[in-house]
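K.L.:
sequence and predicted structure, then a few things I'm wondering about:
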Amino acid sequence: MYGFGPMNMMWDRTYILIIIGMVLSMLASAYVSRTFKKYADVKTKKGYTGAQVAQMILDVNNIQNVAVQPIRGELNDNYNSATKILSLSEPVANVQSVSAIGVAAHECGHAVQDAVGYKPLIWRAALVPIANFGTQVSFPLIIAGLFFGKFLITAGIVCFSAALVFQLVTLPVEFNASARALRILNEQEILDQEEMSMARHVLFAAALTYVAAAFASVLQLLRLIMIYGDRRN
């Protein structure tokens, strides 16, 4: 028996699922950081910065309503479809490296998705408020259910599932953005074939972080379902 008291819920044997998820996420994060730093030391032959490549890709795709801006930090690059702002971190915006160009092109991939109405990107944007709400209330509901009734636990699991759906929808969005980025870099001959191979390594490493996060959430959901099922029995 797993038990379903307040302490047992936190320390029962199914906690191994959470540990596995945490380890995978940390390994993925360490791998992307190491890969980015490795190719951040490789200056591209044409000497473009990440910001220059981003603007080139936007121009080639006739995207005139997206602004490119530098931001402080590292590996926090992003594209905001609501504000039409493509933000590039300091190691990307003004650096002439394979890593910088790969990351900048990936974020431009999201801008292209937005411009062509890529459905998974639209679905992900619609899921943001639902996922945020689910993340905030799922565990408070589950804890409350320990004292006030199983229906609250069920509600908490459903809310957590909504957050998981967001992460699963994110996967094709990220993989598609990377595929678009690599195709554009190749077609526009921004990188040569050797540099393209390096850029693929950078984008593959970044994709692993999303896969690991989704897998960790699946394990978390499985744990909650296992514990709840044991309580019902």
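P.N.:
Looks like it arrived, so ask away. Predicted model, so just to flag it, every value in this text is computed and none were measured.
K.L.:
okay, CA-based contacts and neighbour counts for the rest of this
P.N.:
OK.
K.L.:
give me the buried positions along the biggest helix by length in the chain.
P.N.:
As assigned by DSSP state H, the longest helix anywhere in the chain is helix 193-232. By neighbour count on 16 or more other C-alpha atoms under 10 Å, the buried set for helix 193-232 is 195-196, 198-203, 205-224, 227-228.
K.L.:
packing partners for that helix?
P.N.:
Judged by 3 or more C-alpha pairs under 8 Å, 6 or more residues apart in numbering; DSSP states H and E, the packing partners of helix 193-232 are helix 15-40, helix 98-116, helix 150-187.
K.L.:
pick the most buried one from those helices.
P.N.:
Across these, the average number of neighbours (mean count of other C-alpha atoms under 10 Å) peaks for helix 98-116, which reaches a mean of 26.
K.L.:
what angle separates it from helix 193-232?
P.N.:
Interaxial angle of helix 98-116 relative to helix 193-232 (axes from the mean of the first three to the mean of the last three C-alpha atoms, to 10 degrees): 70 degrees.
K.L.:
helix 98-116 to helix 15-40, inter-axis angle?
P.N.:
110 degrees.
K.L.:
thinking again about what came up before, any chance of the helices and strands packed on helix 193-232 in CSV, with distance to residue 67 too?
P.N.:
Listed next are the helices and strands packed on helix 193-232 as CSV, based on distance: least, C-alpha to C-alpha, whole Å:
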stretch, distance to residue 67
helix 15-40, 24
helix 98-116, 10
helix 150-187, 18
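K.L.:
quick one: closest of the ones you listed to residue 89.
P.N.:
The closest of these to residue 89 is helix 98-116. By C-alpha to C-alpha, the value is 9.1 Å.
K.L.:
let's bring in a second one:
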Amino acid sequence: MSVIFDSSFIILILALIISLFAQHKINSTFNKYLQINSINGYTGAQVARMLLDYNGLYDIPVEIISGKLSDHYDPSNKVMRLSQDVFYGASIASIGVAAHETGHAIQHKENYVPLSLRNSIVPVVNLSSNLSWILFILGMFLGWSGLFRLGILLFTAVVLFQLITLPVEFDASRRALNILENKSILSNDELAGAKSVLSAAAMTYVAAALMAISQLLRLILISNRSRD
């Protein structure tokens, strides 16, 4: 039985290594292109405003938020929030990230199915992500396999959320690069830099999905072991 446990632990370690690499990749790539200003000199905030207006999203404000790479579009309040580096920065990285978040706003406007599905399960995921681990711990300490299996069932919602997130993020990046090219906001060389930043960011979402899947597989293996 130790082979099963060891194998499940190895799965988790590999996923952790990939996650750490992905985090290093986005930080290094973002910092690299944060130092390279675009020829047009637009800031991230200006690009976001231009692209939002171009798509008829005049009612969506662009606000500044603290933190690094904390940029996001809030579909509940219809607000785009950009970190200081992106909001004020005129770099390739700043413009790429701002365009990516605009991509999410456009998805919301068009009722992009994966985004709508992801937003609809957020309350369930928030509950299940916390409750699942409580059930895991109680099930192990009390020896109640039913609680452990219920925790696994709840954690499945977290895995589903991570998987749905992938097409949402990939599509937002695709939209961002297309509109930056079509509106001639970035040159071809600059566009390649923005693509590198967004590709590195996408890797973090892939890593998060792998981590969630690995955790789920490990928990299933442990649950099976406890029944043997």
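P.N.:
Yep, that arrived. Because the structure is predicted, anything quoted here is derived from the model rather than measured.
K.L.:
TM-score of the superposed pair?
P.N.:
In this superposition the chains share a TM-score of 0.96, using TM-score structural alignment, normalised by the length of structure 2; 226 aligned residues with a C-alpha RMSD of 1.3 Å.
K.L.:
thinking again about what came up before, which residues in structure 2 does the longest helix of structure 1 align to?
P.N.:
Residue correspondence for helix 193-232 of structure 1 in structure 2, counting by TM-score structural alignment: residues 188-227.
K.L.:
on that earlier part again, quick one: the longest helix of structure 1 to structure 2 mean distance?
P.N.:
By mean C-alpha distance after the TM-score superposition for structure 1, the fitted helix 193-232 of structure 1 averages 0.6 Å away from its aligned residues in structure 2.
K.L.:
distance of the spatially most distant residue from the centre of structure 1 from residue 3 of structure 1?
P.N.:
Distance from the centre of structure 1 peaks at residue 233, with 36.9 Å (C-alpha atoms, centre = their mean). Taking C-alpha to C-alpha, to the nearest Å as the measure, residue 233 of structure 1 falls 11 Å from residue 3 of structure 1.
K.L.:
what's the answer for residue 51 of structure 1, then?
P.N.:
Residue 51 of structure 1 sits 54 Å away from residue 3 of structure 1, going by C-alpha to C-alpha.
K.L.:
more neighbours: which of those two?
P.N.:
residue 51 (26 against 15; other C-alpha atoms under 10 Å).
K.L.:
quick one: that one from residue 233 of structure 1, how far?
P.N.:
58 Å.
K.L.:
again with residue 167 of structure 1
P.N.:
31 Å.
K.L.:
do the same with residue 65 of structure 1
P.N.:
Residue 65 of structure 1 is 57 Å from residue 233 of structure 1, by C-alpha to C-alpha.
K.L.:
mind listing what residue 168 of structure 2 touches?
P.N.:
104, 114, 115 (C-alpha atoms under 8 Å, 6 or more residues apart in numbering).
K.L.:
ugh, wrong one, I meant residue 218 of structure 1
P.N.:
Residue 218 of structure 1 makes contact with residue 164, according to C-alpha under 8 Å, 6+ apart.
K.L.:
still on that earlier bit, state the distance from the residue farthest from the centre of structure 1 to residue 17 of structure 1.
P.N.:
Computed as C-alpha to C-alpha, the residue 233 of structure 1 to residue 17 of structure 1 distance reads 21 Å.
K.L.:
what's the closest non-adjacent residue to the most centrally placed residue in structure 1?
P.N.:
Central residue of structure 1 (C-alpha atoms, centre = their mean): residue 210, 4.3 Å from the mean position. Nearest residue to residue 210 of structure 1 in three dimensions, chain neighbours excluded: residue 171, at 6.5 Å (C-alpha to C-alpha, 6 or more residues apart in numbering).
K.L.:
and the counterpart of the one you found in structure 2, how far from residue 199 of structure 2?
P.N.:
For residue 171 of structure 1, the aligned residue in structure 2 is residue 166 (criterion: TM-score structural alignment). The gap separating residue 166 of structure 2 from residue 199 of structure 2 is 12 Å, by C-alpha to C-alpha.
K.L.:
and stretch 167-186 of structure 1, how far from structure 2 on average?
P.N.:
Mean for stretch 167-186 of structure 1 is 0.4 Å (mean C-alpha distance after the TM-score superposition for structure 1).
K.L.:
chain center to that stretch, what's the gap?
P.N.:
11 Å (C-alpha atoms, centre = their mean, to the nearest Å).
K.L.:
stretch 52-64 of structure 2 now?
P.N.:
Centroid displacement of stretch 52-64 of structure 2 relative to its chain, using C-alpha atoms, centre = their mean, is 21 Å.
K.L.:
need the counterpart of residue 56 of structure 1 in structure 2.
P.N.:
Checking TM-score structural alignment: residue 56 of structure 1 goes with residue 50.
K.L.:
its match and residue 197 of structure 2: what is the separation?
P.N.:
In terms of C-alpha to C-alpha, residue 50 of structure 2 sits 21 Å off from residue 197 of structure 2.
K.L.:
same thing with residue 168 of structure 2?
P.N.:
From residue 168 of structure 2 to residue 197 of structure 2 the distance is 17 Å (C-alpha to C-alpha).
K.L.:
then residue 55 of structure 2?
P.N.:
23 Å.
K.L.:
could you do residue 49 of structure 2 as well?
P.N.:
20 Å.
K.L.:
ditto for residue 34 of structure 2
P.N.:
On the measure of C-alpha to C-alpha, residue 34 of structure 2 and residue 197 of structure 2 end up 10 Å apart.
K.L.:
which residues does the match of residue 56 of structure 1 contact?
P.N.:
Taking C-alpha under 8 Å, 6+ apart as the definition, residue 50 of structure 2 has no contacts.
K.L.:
give me the element it is part of.
P.N.:
Element membership of residue 50 of structure 2 [criterion: DSSP states H and E] is helix 44-54.
K.L.:
chain center to that helix: distance?
P.N.:
The answer for helix 44-54 of structure 2 is 21 Å, by C-alpha atoms, centre = their mean.
K.L.:
what about that helix, how far off from structure 1?
P.N.:
Superposing on structure 1 and averaging over aligned pairs (mean C-alpha distance after the TM-score superposition for structure 1), helix 44-54 of structure 2 comes out at 0.4 Å.
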